[in-house]
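Enquirer: turn this into a model:
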Amino acid sequence: MSAQLSRRNFLKAAGASALLVGFTPRGLLAAGYEDSTLNPFVRIDSDGVVTVILKHFEMGQGTSTGLTTLIAEELDADWASVRIDFAPSDTAKYKNLLFGAQGTGGSTAIANSFMQYRKAGAAARDLLVRAAAEQWGVGVDRIRIDKGVITDGQRTAGFADVIHSAARLEPNPEPQLKTPDQFKLIGKLKLPRKDSIAKTDGSAQFAMDVKLPGMVYAVILRSPRFGGRLTGFNADKAAEIAGFIDAKALPNGAGVAVYGKNTWAALKARDAITAEWDFSDAEMRSTGALIEAHRELTAAPQYQARALTTDAVQARLSAAPRTLDAEFVFPFLAHSPMEPLVCVIEPTASGVRVHDGCQFPTVAHGALSSVLKLKPEQVEIKTLYAGGSFGRRTTPTADYHVEAAMAFALLGGKTPVKMLWSREDDIHGGYYRPMALHKASIALDADGAILGWDHRVAAKSIVKGSAFESALVHEGLDHTTVEGLADTLYQVPNMALGVSDFLSPVPVLWWRSVGNTHTAYVMESLMDMLAHERGEDPIALRLSLLDRSNKEQARMAGVIEAARDMSGWQPGQKRGFAAHYSFNTFVAVVADITVEGNKVHVDKLHMAVDCGVAINPDVIRAQMEGGAGYALGAIMRNEITLDQGLVVQDNFPQYLPLRMPDMPEIAVTIVPSAEPPTGVGEPGVPPTGPALANAIFAVTGKRITELPMTTAGFSFV
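Expert: This is a model prediction of the structure:
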């Protein structure tokens, strides 16, 4: 480029209309206009509007607000006018730094993006400051930005006035970040969410809303038993349904794609089809037999998750004056997001475009390319809002994307297809939280001190056989099965942890807080049982098992004490307590309940959370409340059961969601912290259930070790 044709003039001549600031594939800060090597996190249009590009999608957890806060804070943008947009599917540009792939989950969005987005915002601000200083002929120390207005004390300008000048400048590789005392948005108690207005006025687009010209609707007739294979079908009666288009066997033998001119036609036609299945490799057992199979596996663990083995601790158990023994049983659980799975696939000039609330674009992108035999660059994913997920939208198999791709291809690959799951499909469809069984034997001396701890777990592995196995399975052990136990912060002497993999065609998947959903319940119930056995206050016992010279244990003690203090806890009160560390976040809960006969009402939860720097306190509180509500709904009533391999539950009447009268008052205390931010989407779930269970024991004397709690004879009002 010659001196006469500056970058700025070149960009103007080319009609460039937006300044992009982000990173190169090598992780270096960069700025430019429509630069194909740049993964922009900030876009400033010619009218001065700032748009934050979100590499994590929004399923209600507040990511769109959190990431935008980081950019707007460092950029000093006007919060009210900042817009958001979801990033395209591009792993090289938008990978999750903790996964190595583009995806949202594991409560990692803010944790992995904290410095990335702050640096991008700070780099954009630095470019604008230097551009303004150059235009006005003043030093950069004279320039201030506040709510999107640039000033030197005498003159003012908007971002639009300087973006072309800024475009010819090289971004500072290490822009100066704000110190906490300079924050205006981070930590602000009330900051309007970026998705609230669109979701309120109906302008927010979900995959369920997408309707394209010529689009047809497709549903899948699946095997009634997991592992069944299609051998034949008859659609003669379906042809009598108004709006029925066609029915075609899926090439993988998993079912039949049924097409209709509308949702109703597709669903009614599916009901009219008769199909034959081969169940030779299918799950044929009932729930009782499945539980017994888990129980048998605990007799001889396949893997050891801690240095001390279960065999080695047996001598301590045999010689102990007394032991504390317990068995815990957890059912399969569905995710049941309010928006069932749905996506739309349409042909483009070069390949296909998929409209989806896409949680893991890298996996979906790869699966779509493989099924449709397209190059990756021929597949476009347009990410939309998702109406909840709780883990269901991110299967290692990209199951519903694969179904959509097959249905699209079977119809000729020229017609847009909307793939739909009904609520019954969701409940029957598998990919459940695994059934799990725990057995614990704790050796105690005469004074109740722990001499040894034999803990055994049987559950189906979520990741074995998947693309995630190499990262999450070590020496045969799937750590997600025992997270929260193998890495417990409590200083438990002589603890052994044996694990066995249950095998079944029933597909399982991470469910909000993954293994912590059952490990926290067991550990916190056992802590309560120990306290009762020793005649000790449950909170005092837990604090005695934490070493405050260790930073993580000190933070755990901090939330325990915060929950104790905020709730006015006193030893001897008939209340429940539990605490848990998951996703690098610490949460403690005190539960207050009322019991009349066998009827239980959860009156109030007192929750304390330490999640590092609190980016959006209001979002954190909402996630604690939502996590607690999700946990209560599942733990009180929910289970997926099988009768000779057939799922018993059909819809919400049999798989009850949390109802308004169930929701208790919830008080949340956010423990101040200068540590880097950690996750809040999942950590509220694990301690809530055991806090309720421990409260029920405190009031009634009945210990609940098999879920849901209705199996113990309690009802909830």
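
Enquirer: can we go C-alpha only for contacts and neighbour counts from here?
Expert: Noted.

Enquirer: so where do the helices sit in the stretch 301-450 of the chain?
Expert: Applying DSSP state H, counting those that start in this stretch to the stretch 301-450 of the chain gives helices spanning 310-319, 361-372, 399-410, 423-428.

Enquirer: got the ones you listed as JSON lines, with distance to Glu625 columns?
Expert: Shown next, in JSON lines, are these (distance: least, Cα to Cα, whole Å):
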{"stretch": "helix 310-319", "distance to Glu625": "38"}
{"stretch": "helix 361-372", "distance to Glu625": "28"}
{"stretch": "helix 399-410", "distance to Glu625": "30"}
{"stretch": "helix 423-428", "distance to Glu625": "24"}
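
Enquirer: got the contact list for the residue nearest the centre of the chain?
Expert: In the chain, the centroid-proximal residue (Cα atoms, centre = their mean) is Gly105; its distance is 4.1 Å. Taking Cα atoms under 8 Å, 6 or more residues apart in numbering as the criterion, Gly105 is in contact with 359, 391.

Enquirer: helices of the stretch 151-300 of the chain, start to end?
Expert: Using DSSP H, counting those that start in this stretch, the helices found in the stretch 151-300 of the chain span residues 163-167, 196-201, 263-272, 287-297.

Enquirer: please identify the most buried of those helices.
Expert: For those, the largest average neighbour count (mean count of other Cα atoms under 10 Å) is found in helix 163-167, namely a mean of 23.

Enquirer: where's the closest residue to Val699 other than its chain neighbours, which helix or strand?
Expert: The shortest distance from Val699 to any non-neighbouring residue, by Cα to Cα, 6 or more residues apart in numbering, is to Lys574 (5.5 Å). Lys574 belongs to no helix or strand when assigned by DSSP states H and E.

Enquirer: tally of neighbours for Arg26?
Expert: Neighbour count of Arg26, defined by other Cα atoms under 10 Å: 10.

Enquirer: show me the longest helix that occurs in this structure.
Expert: Longest helix in the chain, counting residues (DSSP state H): helix 109-136.

Enquirer: buried ones in it?
Expert: Buried residues in helix 109-136, counted by 16 or more other Cα atoms under 10 Å: 109-114, 116-133.

Enquirer: next: stretch 93-105.
Expert: So for stretch 93-105, counting by 16+ other Cα under 10 Å, buried means 93-96, 101-105.

Enquirer: filter those down to the ones in helices?
Expert: Of the positions in these, 93-94 sit in helices, assigned by DSSP H.

Enquirer: please give the structure of this sequence too, so both can be compared:
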Amino acid sequence: MNAPLNISRRTFIKATALVAGGLVIAFAIPQAKRFLLPGETKAPADASGSKLPAPNAFLRIGTDNTITVLLAHSEMGQSIWTTLPMLIAEELDADWSKIQVEHAGAAPQYVHTAYGIQITGGSSTTWSEFDRYRQAGALTRALLINAAAQELGVAKETLRTENGFVVSADKKISYGELAEAAAKLETPTTVVLKDPKDWKIIGKATKRLDSAAKINGTAKFGQDVQFEGLKTAMVARAPVFGGKVKSFDASASKQIKGVQNVVQVPTGVAVIADNYWSAKQGRDALKIDWDLGPNAGLDSKKMVEDYRALAATTGTVAAKAGDSQAALKQAKTVVKAEYVAPYLAHSPMEPLNCTVKIDKDACEIWTGTQMQTTDQAAAAKILGLKPEQVTIHTLFLGGGFGRRANPAADFVSEAVQVAKAAGVPVKTVWSREDDVKGGYYRPMFLHQANIALDDKGLPIAWEHTAVGQSIMLGTPFETVMIKDGVDATSVEGTADSPYLKSIANHQVQLHTVKADIPVLWWRSVGHSHTAFVMESLIDELANAAKRDPLEYRRELLKDHPRHLAALNLAAEKADWGKPLPKGVFRGIAVHESFGSFVAQVAEVSVNAGEVKVHRMISAIDCGLAVNPESLTAQMQSSVSFGLGAALQSEITFKDGQVQQSNFHDYQVLRMKDMPKVEVYIVPSTEKMGGVGEPGLPPVAPAVTNAIFAATGRRIRTLPIGTQLA
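Expert: All right, here's what the predicted structure looks like:
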């Protein structure tokens, strides 16, 4: 495969240089697209109409034979620290033991090949970088071969590479020995990529490169940042979203040993101290008179009632075909149902934190972030600097799930404000309670559906209404993601459902609620609630038709081979239809998101109202699986994350305040409740999709469908909690 690089001589000379006696490679793919999902081809223009710079990334080869890959994305547990270097190592014929990895800084050359900003999200890293990281390896290999050909005085066609060496008939030269000479050569305009049949690394299960550092404690997270003169801050924020400081008394706080300063910032009152404990004690001692604002009466139960009333009115049409209302009126059998999914916190194991050091004409930031571009721009705006004057040191993320990719740049902006007000370098730290109560939740949604069945039990009309907040409204992505009043993330998985596409009469409506509760994408975004609803409804229809849930899905999805492939593989591995131990029941669900197709089978028992998930069987078609080992880990992670949300997690409001505070009342899955998880990969040559998120959406419906099989009770509100007690 010949891959055009489109790198000019001038561009290459600028970006390729001797670094510590080695070779630096800059590589680029032109015509970056913004906000595209796998399979889309047309890139919307950005809001300003300007063309964004082509994305770049870098590779270094040292004279000591080390190969350092700089990641344009952030490692937060999803294993791109290993997967992306695999792409380079494959085409480079590198010695895997010599591979090192670093996070790249925040800079225009590192923008996402599809989204046009530097971001890690949307389960997009591997498929978006598949071409340019391979091309980087192939380009580097070509330069090394050319350098060796000159040194040996032979034709380059007579040379080959293997395991970090260029090999001639009777000689071999290490990449490190060739690095300096290669740095001075003219860059090729095209490179030849390997045929997949010749891959030695891509597609093979590969152990993580970051495991050792995370085990021995040398991996650096935001909480680990420490240097001379650095102080720690905690911020007292309003107990109600939208609340403001009327006045405060810091006299008691300043008496606490280690407290150095107390300053007011836009988000509240910050206590700056020598260490975390002093900052926390100082914050606890603050006396603040709050203006709670207009949201002091927020109540979750009342909000659900309001959503229900809104669902009874006409909404904005998100998808429509035929005349569903007329078809429903004529139908003999109609299934009606209402589903509710709560607000959810991201709750990464590492709470939010950000270290900021401000100089006269520069700012340095150390944090785990998923969205460097927006964080850099926000900091620059606060300080009156240019974005390039703000350096962001991306560290390992102790979990993100979307929380650290906030268009509002909330926790970074706050940390910059604190350091600016304090006049010293400050690490602003959130406690677990701050994290749970601090907002940017997966929005609550209410769904109502009326579905007409024919005499064979198949759907012939489908009316669907969704009510909830938009995560895109008011963000820079609004113009791209909200069309004709419909936030695509609110209806993904419903408006584009394969089930609805096969029904001649269907309509999906959306009511977008405006509220002062800050919301954000959460792992799998809208699919996190729409898959629960759609796959539960399909089970309801199968029950109404007196059909086996698996066979019913097979009939409805007969024209969707990738759905079927995942569904059939999961069912086969679960021995669907064969007897289970007494008291154990199965449920199944299948869903597409982020370009991947996932089926989950849950084996569940219910005793005295307590739900126990014994086994989850997962099957995924994501196209090419670059690293099956990391794919398996992400599917297991999705099961854990999804089960916690399905069984226990919710954010609720009373008198305007969040009722949860820590893991005792915002519960995530405990180790004792983790089921056995089996992961199976559908062999596929289809376009690559994501892996980090698609495993989650079918988890909840697979479990609730199993609960129905066990008890005859349909769970329509999450979390399951004590509903069966």
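
Enquirer: from the buried residues of stretch 93-105 of structure 1, pick the one nearest Gln654 of structure 1.
Expert: Lowest distance from Gln654 of structure 1 to the buried residues of stretch 93-105 of structure 1 (Cα to Cα) belongs to Gly105, with 28.2 Å.

Enquirer: read off where stretch 385-396 of structure 2 ends up in structure 1.
Expert: Aligned by TM-score structural alignment, stretch 385-396 of structure 2 falls on residues 374-385 of structure 1.

Enquirer: between the two ends of that stretch, how far is it?
Expert: Taking Cα to Cα, to the nearest Å, the first and last residues of stretch 374-385 of structure 1 lie 26 Å apart.

Enquirer: run through who's touching that stretch.
Expert: Defining contact as Cα under 8 Å, 6+ apart, one finds that stretch 374-385 of structure 1 is touched by 57-59, 86-89, 204-207, 350-358, 361, 365-366, 368-369.

Enquirer: tell me which element the corresponding residue of structure 2 for Gly679 of structure 1 falls in.
Expert: Correspondence of Gly679 of structure 1 to structure 2, assessed by TM-score structural alignment: Gly690. Applying DSSP H and E as the criterion places Gly690 of structure 2 outside every helix and strand.

Enquirer: pull the number of nearby residues for Gly690 of structure 2.
Expert: Each residue near Gly690 of structure 2 was counted by other Cα under 10 Å, and the total is 27.

Enquirer: who's in contact with the corresponding residue of structure 1 for His511 of structure 2?
Expert: Counting by TM-score structural alignment, His511 of structure 2 lines up with Ser500 in structure 1. Ser500 of structure 1 makes contact with 297-298, 300-303, 457-459, according to Cα under 8 Å, 6+ apart.

Enquirer: can you tell me which of those residues has the most neighbours?
Expert: In terms of neighbours by other Cα under 10 Å, those top out with Ala458 at 30 neighbours.

Enquirer: ok, back up a step: next, work out how far apart the match of Gly679 of structure 1 and Ala706 of structure 2 are.
Expert: 27 Å.

Enquirer: if we can go back for a sec, buried ones among the contacts of stretch 374-385 of structure 1?
Expert: Judged by 16+ other Cα under 10 Å, buried ones among these: 57-59, 86-89, 205-207, 351-358, 361, 365, 368-369.

Enquirer: thinking again about what came up before, just checking, the match of Gly679 of structure 1 touches Cys622?
Expert: Yes. With contact defined as Cα atoms under 8 Å, Gly690 of structure 2 counts as touching Cys622 (6.5 Å).

Enquirer: specify, as a residue range, where stretch 624-641 of structure 2 falls in structure 1.
Expert: Using TM-score structural alignment, stretch 624-641 of structure 2 corresponds to residues 613-630 of structure 1.

Enquirer: intersection of neighbour lists for Gly690 and Cys622 of structure 2?
Expert: 595-596.

Enquirer: on that earlier part again, of the contacts of Ser500 of structure 1, closest to Val42 of structure 1?
Expert: Distances from Val42 of structure 1 to the contacts of Ser500 of structure 1, taken by Cα to Cα, are shortest for Ala459, at 44.0 Å.

Enquirer: what's the closest non-adjacent residue to the closest one?
Expert: Ala436 (4.6 Å).

Enquirer: state the distance from the alignment partner in structure 2 of the one you found to Val519 of structure 2.
Expert: Matched across to structure 2, Ala436 of structure 1 falls on Phe445, judged by TM-score structural alignment. Distance from Phe445 of structure 2 to Val519 of structure 2, counting by Cα to Cα: 12 Å.

Enquirer: residue contacts, the match of Ala436 of structure 1?
Expert: 340-342, 466-469, 529.

Enquirer: trace Leu472 of structure 1 over to structure 2, please.
Expert: When structure 2 is aligned by TM-score structural alignment, Leu472 of structure 1 is paired with Met481.

Enquirer: my read is that that match contacts Ser490, right?
Expert: No. Assessed by Cα under 8 Å, Met481 of structure 2 is found out of contact with Ser490, at 10.1 Å.

Enquirer: who has more neighbours out of the two?
Expert: Counted by other Cα under 10 Å, Met481 of structure 2 and Ser490 do not tie: Ser490 has more neighbours, with 28 against 17.

Enquirer: can you confirm the more buried one is in a helix?
Expert: Yes. Residue state for Ser490 of structure 2 (DSSP: H, G, I helix; E, B strand; the rest coil) corresponds to a helix.

Enquirer: return the residues in contact with it.
Expert: Ser490 of structure 2 touches 466, 468-470, 510, 526, counting by Cα under 8 Å, 6+ apart.

Enquirer: of those residues, which belong to strands?
Expert: 466, 468-469, 510 (DSSP state E).

Enquirer: ok, so of these, who is nearest Val679 of structure 2?
Expert: Set against Val679 of structure 2, the nearest of those by Cα to Cα is Ala466 (32.1 Å).

Enquirer: quick one: what's aligned to Ala101 of structure 1 in structure 2?
Expert: Ala101 of structure 1 maps onto Ile117 in structure 2, with residues paired by TM-score structural alignment.
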